[in-house]
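In: Fold the following, please.
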Amino acid sequence: MIDTTVFQDKKAVYYTLGCKLNFSETSTIGKILREAGVRTARKGEKADICVVNTCSVTEMADKKCRQVIHKLVKENPGAFVVVTGCYAQLKPDNVAKIEGVDLVLGAEQKADIMQYLGDLKKNESGEAHTSVLKDIRSFAPSCSRGDRTRYFLKVQDGCDYYCTYCTIPFARGRSRNGTIESLVKQAAQAAAEGGKEIVLTGVNIGDFGKTTGENFFELVKALDEVEGIERYRISSIEPNLLTDEIIEFVSRSKRFMPHFHIPLQSGSDEVLKLMHRKYDTALFASKVKKIKELMPHAFIGVDVIVGTRGETDACFEQAYAFIKSLDVSQLHVFSYSERPGTQALKIDHVVTSEEKHKRSQLLLELSDEKTREFYARFIGQEWPVLLEKPKAGSPMHGFTTNYIRIELQDTEAKDNEVVQVRLGDFNEDGTALQATIVNK
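Out: Take a look at the predicted model:
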């Protein structure tokens, strides 16, 4: 039995690095602590508990995790510091030695945080207690909003793909998922709480069903029936798992938005083979073509990694030309970072840091061009927008169904409201379209 009196009137801060799945899980941790009597520290307040949910997708991510931990320890002297997430799972001993850290929780333990917090007494030994198991088996449900308007519903975790550059299977375990029935109940609960939009999150969500004998298309169809939820977005889905039946269903659905995020990683078939990806550029192009045939207005985001081992100048030139030819809306560009224990380390031809930066900049510029071109197509049109709570001093903002970011100067508009707007010109920094409400 956990003595929750220890947690009454305690204050906590939460810091999340990495993916949407991490944000969802941090929100769930926050909910668990709130139910035990812990409140979120207000700006300027010293926290009694610090929770850092880490990422380890690159060496830079590891470095940022360490910087965040040092910063929180300094800003909250005496706080009980918990570190979890992928960096904690992969390098628990390194994290345990960081000054000020009291507890290191692995992927299997983060959902049971209350069992490990004890009496919140600081560790005096100089090295944190670690509770990290290498064998990750359980699926911890999570459907949380946190400080955002959108809910994030975790439908799947882990990955069985073992791409040569990636440590995710080691950090997150094998592919596993909740049942369709349980996920539909969580979506219905979000609707009962007033939620209007849910983002489906996971590590490899198209692989949904491995542990329950179900599949992702069945999940999509079931969620589409949940009353009260107006919008679903599929956070990221592998091109080989994005079936035509899913694309066709989204094109007819009132609730699933015309918005896709598809990891490409490289536009070179040679590099895709070295990565052990499960598709080629022809398949990827066919998916983009299918989406645009049925939904010309659809937003398509694409992940790309530059500078992987084996990416010669010729391979990058092929990749750039292929990506440029695609009718996509935005690129998420990552520079390759060598990860210990990955098969990529056996591949010849190492790309220099300078060349990685150069390639990254070229693709970021291409992304800006594509996003601006996509946004410009819709200037003057009317679209429904779900308004989101802005940061202090910032204008109200939101996204159209096809994920165009808008800014609204209307001071009476409320967040979590769907309004019809007319899209105007770009804002000052070109990151959104200015909009005016047509009706409320």
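
In: CA atoms for contacts and neighbours, from now on please.
Out: Fine.

In: could you say what helices and strands the lengthiest helix in the chain packs with?
Out: Determined from DSSP state H, the single longest helix within the chain is helix 353-376. Packed against helix 353-376 by the contact rule (3 or more CA pairs under 8 Å, 6 or more residues apart in numbering; DSSP states H and E) you find strand 299-306, helix 313-325, strand 330-335.

In: Following up with a second sequence; could you model it the same way so I can compare the two?
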Amino acid sequence: MSKQQTVAFHTLGCKLNFSETSTLSRQLEQNGFEKKDFAEKADVYVINTCSVTENADKECRQLVRRIQRRYPESFVVITGCYAQLKPQEIASIPGVDLVLGAAEKFNLIKHLANLTKGDTAKICSCEIDDVSDFHSSFSVNDRTRTFLKVQDGCDYSCTFCTIPLARGKSRSNNIEKVVQQANELASNNVKEIVLTGINLGDFGKGQTGGKKHDESFFDLVKALDQETNIPRYRISSIEPNLITNEIIDWVANSDQFMPHFHIPLQSGSDAVLKLMQRRYSRDLYLERVQHIKKIMPHACIGVDVIVGSPGETEDYFKESLDFIHALDISYLHVFTYSERAATKALTIKPVVPVPIRQERNKILRNLSYQKLQYFTAQHLGETRKVLFESPKATKENPNQLMLEGYTDNYIRIETPYRAEWSNQLVDWTLS
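Out: Coordinates of the predicted model:
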């Protein structure tokens, strides 16, 4: 391949995937590639996949077919969770040239140098148990906010989840390196860092590249608070059994860590949580929420919920719905269960029919809307700091620029563009 190549990226899935795609993009640009929009013609297309749901798999296949129709001479590279779980299946998709598993994702440059169009798709993968290295990554879409990956992999065995099979064992960066990265991002005018990981609260546990760690996520929070000058940190999704009261108390007294938590629940029924092999009860979850709201009544709490998982009877769903309805939370991310190969959930009965799963999803999304409206209404008339991001054109009028930003407690604000507000913290009265 010649040195003056163009490349386009597309990311499916979580914030951690976006941080990894951003890092891969910078690597290629540093090696002479010109980045293109995914809708444009490029010499190489890289799709970083998710495999949490069947829809993510389908979207990957659709994207490949679209590239094949429009630009059949272009190279197509698939990496990410789907690539690790089902490399042969992906390699059989017409138009795919290279499949990179978890251990090879960050060796993309090396593999592109040896790629020839027209050959059978090349698979570069390994057994997931052999993956032990941690590759740091962060996303920079504008100067304002970045998603910083500090942990990868998961040692849990939830019956519905393929992530341990796709990402491997829990491993993480060390505190010294994370602090160094945060200070480098601060010097580049980044105002907010979102800490991300597959099982973020497990930071510091396990091994990385064969080396043991003796650090905790709480240690990381304290170090970032004390040794960096980033104005804002947010903690992305963290398990209820791993977000301790000492972490919550520290955030409550911090000027840098925002009063915003995202805590997966998955079900408000203890019977379903047991079937899922989750590591907490709903009582523990309730305790966490109550403690947050006791010391930070203004805090925003987001919740992940899965509906229609095997064994979720009508009574269990109602039990879950009633529990969530009573929780003092701010919004929900609702996921409809989909069958994933090689998961224990496939053996659990009864199986919930798909139309019932979809109906339950609709019920919880409506509840989420009500929760968010109520949470926002509680803060009307207050003046809170908003960090405005880069300007974006509206869909209705490409010539009209708007600014979008979030309060410290994650209330979304949109306003007509003002140059002096972009990438700045602004006092904003909610109305």
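
In: List the TM-score for the superposed pair.
Out: TM-score of the superposed chains, computed with TM-score structural alignment, normalised by the length of the second structure, equals 0.94; 417 aligned residues with a CA RMSD of 1.5 Å.

In: if we can go back for a sec, do you know which of the helices and strands packed on helix 353-376 of the first structure lies nearest residue 177 of the first structure?
Out: strand 299-306 (23.4 Å; CA to CA).

In: quick one, helices of the stretch 201-350 of the second structure?
Out: Here the stretch 201-350 of the second structure has its helices, by DSSP state H, counting those that start in this stretch, at 217-227, 245-252, 270-276, 282-295, 314-326.

In: And for the third one, what's in contact with it?
Out: Counting by CA atoms under 8 Å, 6 or more residues apart in numbering, the neighbours of helix 270-276 of the second structure from elsewhere in the structure are 158-160, 266-267, 280-282, 311-312, 316, 345, 348.

In: now those in CSV, with neighbour count?
Out: Shown next, in CSV, are these (neighbours: other CA atoms under 10 Å):
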residue, neighbour count
158, 19
159, 22
160, 23
266, 20
267, 28
280, 16
281, 18
282, 19
311, 18
312, 24
316, 17
345, 22
348, 14
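
In: can you redo those as TSV with distance to residue 217 of the second structure?
Out: Shown next, in TSV, are these (distance: CA to CA, whole Å):
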residue	distance to residue 217 of the second structure
158	21
159	25
160	25
266	22
267	25
280	19
281	22
282	23
311	34
312	33
316	33
345	30
348	34
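
In: now, which of those residues sits nearest residue 147 of the second structure?
Out: Nearest to residue 147 of the second structure among the contacts of helix 270-276 of the second structure, counting by CA to CA, is residue 266 at 23.4 Å.

In: List the residues that contact the closest one.
Out: The contact partners of residue 266 of the second structure, taken as CA under 8 Å, 6+ apart, are 273, 304-307.

In: can you do 6 Å?
Out: Residue 266 of the second structure makes contact with 304-306 under the criterion CA atoms under 6 Å, 6 or more residues apart in numbering.

In: Adding distance to residue 370 of the first structure, write the helices and strands packed on helix 353-376 of the first structure out as JSON lines.
Out: What follows is those, written out as JSON lines (distance: least, CA to CA, whole Å):
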{"stretch": "strand 299-306", "distance to residue 370 of the first structure": "10"}
{"stretch": "helix 313-325", "distance to residue 370 of the first structure": "9"}
{"stretch": "strand 330-335", "distance to residue 370 of the first structure": "6"}
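
In: Same list, the helices of the stretch 201-350 of the second structure, but as TSV with distance to residue 110 of the second structure please.
Out: As requested, the helices of the stretch 201-350 of the second structure are arranged in TSV below (distance: least, CA to CA, whole Å):
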stretch	distance to residue 110 of the second structure
helix 217-227	33
helix 245-252	41
helix 270-276	40
helix 282-295	46
helix 314-326	49
